[in-house]
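Trainee: Please find the sequence and the predicted model below.
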Amino acid sequence: MTEVDGVTRTTSVSARAAGTAAAAGTPVTVTGLAARAGIDGSHLIPYGREVAKIDLSVLKPDGEAPGSPPHYVVVTAMTPTSFGEGKSTVAIGLAQGLAHRGHRSLLTLCQSAMGPTFGIKGGAGGSGRARIEPADRMNLHLTGDFHAITAAHNLLAAMIDNHLHHGNALGIVERTITWPRVLDVNDRALRHVVIGLGSAADGVTRQASFDITPASEVMVIMSLATSLADLRERLGSVVVARDEAGRWVTAEDLGAAGAMTAILRDALAPNLLRTGEGTPALIHTGPFGNIATGCSSVIADLVAARGMAALPGQEPGYVLTEAGFGADMGLERFFDLKCRVSGMRPEAAVLVVTVRALKAHSGAYRIAPGRDLPEAMLQENPEQVRAGAGNMLKHLQIVRGFGMEPVVAINVFPTDHDSELAEVERLAREAGARVTVVRPVTEGGAGCAELADEVARACRAARDGGPGGAGRPLYGPGDSLRTKIGRVAAMYGADGVDYAPVAARFLDDCEHDGYAELAVVVAKTPLSLSHDPALTGVPTGWRLPVSEVRLAAGAGYVLAVCGALSTMPALPSHPAAERVDVDTTTGQVLNLR
């Protein structure tokens, strides 16, 4: 090992070779990729030439004493624009940057959903020289996990309606059924439907709905399950309706949980892919960020932690993961849900910031999804960067509130100006944050090498007793549901919480029926610290309105709905699907982004 600029870097021959090969984009077999991930080839389940699942037997004790735990790093962001600020791209670039510096790293990310891929947003596997490969597999089907989740979810929906058709022995009250059907395609026409039309043999006629597959509670359960047994128990706890006596009806009551587990058995294993520079990545699950954790799976992180643990004579590797949307939403759920389950605590948090997001939070522009940024917003204007800086500073405060010392990564876009980047850097340093400018899209790992250095320093400082590594949650399981929601709202900056009568009654029912110790998820817009997407910057003088409460007992939380909420996205007038095609000579998928 050597120390350069205060950063300890691994300089063994194998580590240097791995880092050099990764930086050069040297082709690597799935077995070789697993070796870089610290995973023995005996645990691989190949899916074609470039993808494999990791058998969960890798988590079973094998008699070998575990080494020192890896460094654990979470990537989050300031409040994004509707275009996203490149968290996944920065996370991929950071993994490659660590390889450039000779460190071992393993990245855990959510899988792309096909709905957004074919809609407005596009895929979620990075961009340019910081991208998950093979990109077409990442964005289309992968190993079929999303299809398995869709099938398991819809099996339960079918068994509910079948139970009604065959006499309703459980006494389900039809109007209380909350379990929709799901599909991994954006389709506005399915948001509200009537099912059971036709003859009596075609089932009970009733109103129903469709959500997109990432919004399924089954997706969240998959992301939080720690084993097949845990998955089976969580699926059995799913509530779908009430009976005539007011009791909750569960998937276990309907006899559906066992078959759902059978469908999901293989999907519970994480998927091994790579970055464009050959750094290993575990891609697994993709819960909807608005109403769920927005994080990749606990199992992927546990597998990564085992692979990156330090064996004798080794330095600990780095496990990098991402929390959806801004720190107000994704990071809070990361700590209050995911970390509670996994028991892992990050040593550093990377806060992704962009010039365009800072300008958006100046309040000078109106940005609409699917439309180009206003031309005036692309002109050089450091003053507007300063005007929107409050949002970044608020997120720095949020990160520190969780016991973490943030590392600011200024993600550069082609329309940024040097004076604007310098202003962001100055503001972040004045706030006491570590800060670097990163260029993952155009420079890959080389463009994130300085970020890798800062992250390494932050992790070392945390292990030496400095900030980070504690990662405290926002509330305790013994707090009341209203207290939990209130603490989340206070973190946003709300002056208080207002509950609609129906929401207040539902919270009372949850606590009365034994669900008081569950976590909470506040479903709100990701485009503002508040519930109102029009309120940019750091809104003040507002209260959080809770219009509805839902119970996700299998996933382990109560959902407080604030503002308009759609769990089935729509396609724009010209969806990305119009551009996607296949080269019929080579079989290559064209125009995925």
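Mentor: Ah, there it is. Numbering: from 1, shown residues only.
Trainee: hey, let's count contacts and neighbours off CA atoms from now on
Mentor: Will do.
Trainee: Identify the residues contacting the residue positioned nearest the centre of the chain.
Mentor: By CA atoms, centre = their mean, the chain has its centre lying nearest to Cys295, at 2.6 Å. Counting by CA atoms under 8 Å, 6 or more residues apart in numbering, Cys295 makes contact with Leu109, Cys110, Ser223, Gly286, Pro287, Gly289, Glu322, Ala323, Gly324, Gly330, Phe334, Lys338.
Trainee: Tell me how far it lies from Thr108.
Mentor: Distance, Cys295 to Thr108, using CA to CA, to the nearest Å: 9 Å.
Trainee: do the same with Leu590
Mentor: Separation of Leu590 from Thr108 (CA to CA): 26 Å.
Trainee: ok, the two, which is more surrounded?
Mentor: Taking other CA atoms under 10 Å, Leu590 and Thr108 do not tie; Thr108 has more neighbours (30 against 12).
Trainee: Could you list every helix and strand in contact with the helix or strand hosting that one?
Mentor: Take DSSP states H and E as the rule and Thr108 turns out to sit in strand 105-109. Counting contacts by 3 or more CA pairs under 8 Å, 6 or more residues apart in numbering; DSSP states H and E, strand 105-109 packs against helix 87-100, strand 280-283, helix 298-308, strand 318-322.
Trainee: distance between stretch 43-60 and the chain's centre?
Mentor: The chain centroid and the centroid of stretch 43-60 are separated by 22 Å, computed with CA atoms, centre = their mean, to the nearest Å.
Trainee: Next up, a structure to set beside the first:
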Amino acid sequence: MKRDIEIAQAVEATTMKPINEIGAKIGLQANDLENYGQYKAKLTYNAIKQVKDKPQGKLVLVTSINPTPAGEGKSTISIGLADALNKIGQKTVIALREPSLGPVMGMKGGATGGGQAQVIPMEDINLHFTGDMHALTTANDTLAALIDNHIQQGNELNIDPRRIQWKRALDINDRALRQIVIGLGGPTSGTPRQDGFDITVASELMAILCLAEDISDLKQRIANITVAYTYDRQPVTVADLKVQGAITMLLKDALKPNLVQTLEQTPAFIHGGPFANIAHGCNSILATKMALGLGDIAVTEAGFGADLGGEKFMDIAAPAIGHTPDATIIVATVRALKYNGGVPVAELTNENLTALKKGFANLRRHIKNMQQYHVPVVVAINAFSADTAAEIKLLQDLCAELGVQAINTEVWAKGSAGGIDLAKAVTEALKQPAEFTPLYDRQDSVENKINAIVQKIYGGKHVEFSNKALQNLKLINKNQWQDLAICMAKTQYSFTDDQHVLGAPEDFTIHVREIIPKTGSGFLVVLTGSVLTMPGLPKKPAALNMDVDENGVISGLF
């Protein structure tokens, strides 16, 4: 069986189209694109302005159950669905996140779909692509250097070095950088203080890039970032440092959405990449707007499970886009649900209807959660070869009891041909009324908004705030930040804040250890449990299997 990278390389060598041809399929001219080689391009600002004024198509959000070691395949389904929609005559454009080198080199080895449902050029997208991640890292660390330099050069703003909120960033999992000490080496080397690194995709600049409408909006959001507090606890912003122009300059090209293609030449915007467990988990609103303006249907994806990326898309991204989803797809696998039902990974290929029925509780909660938003829901069963007819039927029957269609989907093995039934079901769902209802009122108190997510989405009963979090709440109310949206930072593996609790637990307590105001991106990051903003590499990282030969051909990326 060919690996994903081998499938992608075979297509890249034979049937991949020049990016200008892909752009032409959706009405883009050559002067609308800034080419990065033959197969990648960014949209020009002129093209972005023109597309934003066009009538918008329908929006399909793809989310999933909680991730498991058994695999779910959300990106694969998103890509295969878009290919299938095009195949049945629905002009469809994809908008997805850019991969981070953290999971690429660590756990996953790639993030561009799989099998016959991939975006290409696969190696480029997974590695340096058009340089967006590097630009974000540079901008983030330039701001960090400017803050420390301000203190070194007299500290006119009276910044308390103990209360600097802005961390440095690196787009790789490096646990050794979570907590560091900087400024050692004497007076000329700065003021010694504790610091740390976030992974780039957790940087507020990543969130801002993904929420900004244009350069002016980007600059204003950057200006609004709270980077530190003074000795008398007053917030210090980038505007106070007067460097919003310089930081925006470093991101002027990164703000432009990237255009590539699928294996079947469906146009795909791959842009922005915040994690959904520690950030808001959605690609840029510009990419989504481009897909909406250039296609009749736009397919987008939210990171991790519907309790994280799905909720954040509905309550953070959709208001920023100005377009709520017209249908929601929840991806599930028989294997993952059996795992939620207590089956060890080694036994997942064995038929087990009892475990499947027990594990269905996880999918049931995600379905009911998404139905709270009053948007039509379809379940996509991502098929594996070991799935039995009895298991598929049971899963479809259980979904039908909730009034939801569950479609067996084989896009990994068959590409668009394996997604025709799903595409037809989605087309029918798009004909149903979608009367979007937000989960909470932005003007409600911070505590009530957090409780709404915990109780309505997670199934929890209580929220326990640490002393630090309670102090954060006082600061938030003092500075009148309480109307910001809520961005929960929580393990992706469970509805709880304990990654080992599977299924659909009830009446548990979520432990909030810290609440960090992100005044540029417009939300409050609520850190729960032991979730980290700088992940670590596993014992056997994916990098161990990667190589490149003398001709520059990559292997082992996935």
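Mentor: Looks like it came in fine. Everything numeric here is computed off the predicted structure, so don't read it as measured data.
Trainee: TM-score of the superposition?
Mentor: The TM-score (TM-score structural alignment, normalised by the length of the second structure) is 0.95; 545 aligned residues with a CA RMSD of 1.7 Å.
Trainee: highest average neighbour count across the helices and strands packed on strand 105-109 of the first structure?
Mentor: Highest mean neighbour count of those: helix 87-100, a mean of 30 (counted as mean count of other CA atoms under 10 Å).
Trainee: tell me, it lands on which residues of the second structure?
Mentor: Alignment of helix 87-100 of the first structure against the second structure: residues 74-87, by TM-score structural alignment.
Trainee: What of stretch 8-16 of the first structure?
Mentor: Aligned by TM-score structural alignment, stretch 8-16 of the first structure falls on no residue of the second structure.
Trainee: cool, and stretch 523-538 of the first structure?
Mentor: Under TM-score structural alignment, the match for stretch 523-538 of the first structure is residues 489-504.
Trainee: which other residues reach the matching stretch?
Mentor: Contact partners of stretch 489-504 of the second structure, identified using CA under 8 Å, 6+ apart, comprise 66-68, 276-279, 304-305, 307-308, 340-341, 358-362, 365, 458-460, 505, 508-511, 525-531.
Trainee: just to revisit the earlier point, what about the helix or strand just after the strand holding Thr108 of the first structure, how far off from the second structure?
Mentor: Once the chain leaves strand 105-109 of the first structure, the next helix or strand it forms, by DSSP H and E, is helix 114-118. Helix 114-118 of the first structure, aligned to the second structure and superposed, deviates on average by 0.9 Å (mean CA distance after the TM-score superposition for the first structure).
Trainee: name the helices or strands packed onto helix 114-118 of the first structure?
Mentor: The contact analysis (3+ CA pairs under 8 Å, 6+ apart) places helix 114-118 of the first structure against no helix or strand.
Trainee: What about the nearest residue to Thr533 of the second structure once chain neighbours are set aside, how many residues nearby?
Mentor: Distances taken as CA to CA, 6 or more residues apart in numbering place Asp198 nearest to Thr533 of the second structure, at 5.3 Å, with adjacent residues excluded. When neighbours are counted by other CA under 10 Å, Asp198 of the second structure registers 25.
Trainee: Wait, a strand at Asp198 of the second structure?
Mentor: Yes - Asp198 of the second structure forms part of a strand when assessed by DSSP: H, G, I helix; E, B strand; the rest coil.
Trainee: Need the counterpart of it in the first structure.
Mentor: Under the alignment by TM-score structural alignment, Asp198 of the second structure pairs with Asp211 in the first structure.
Trainee: ok, its match - contacts?
Mentor: Asp211 of the first structure neighbours (CA under 8 Å, 6+ apart): Pro180, Arg181, Val182, Leu183, Arg191, Thr567, Met568.
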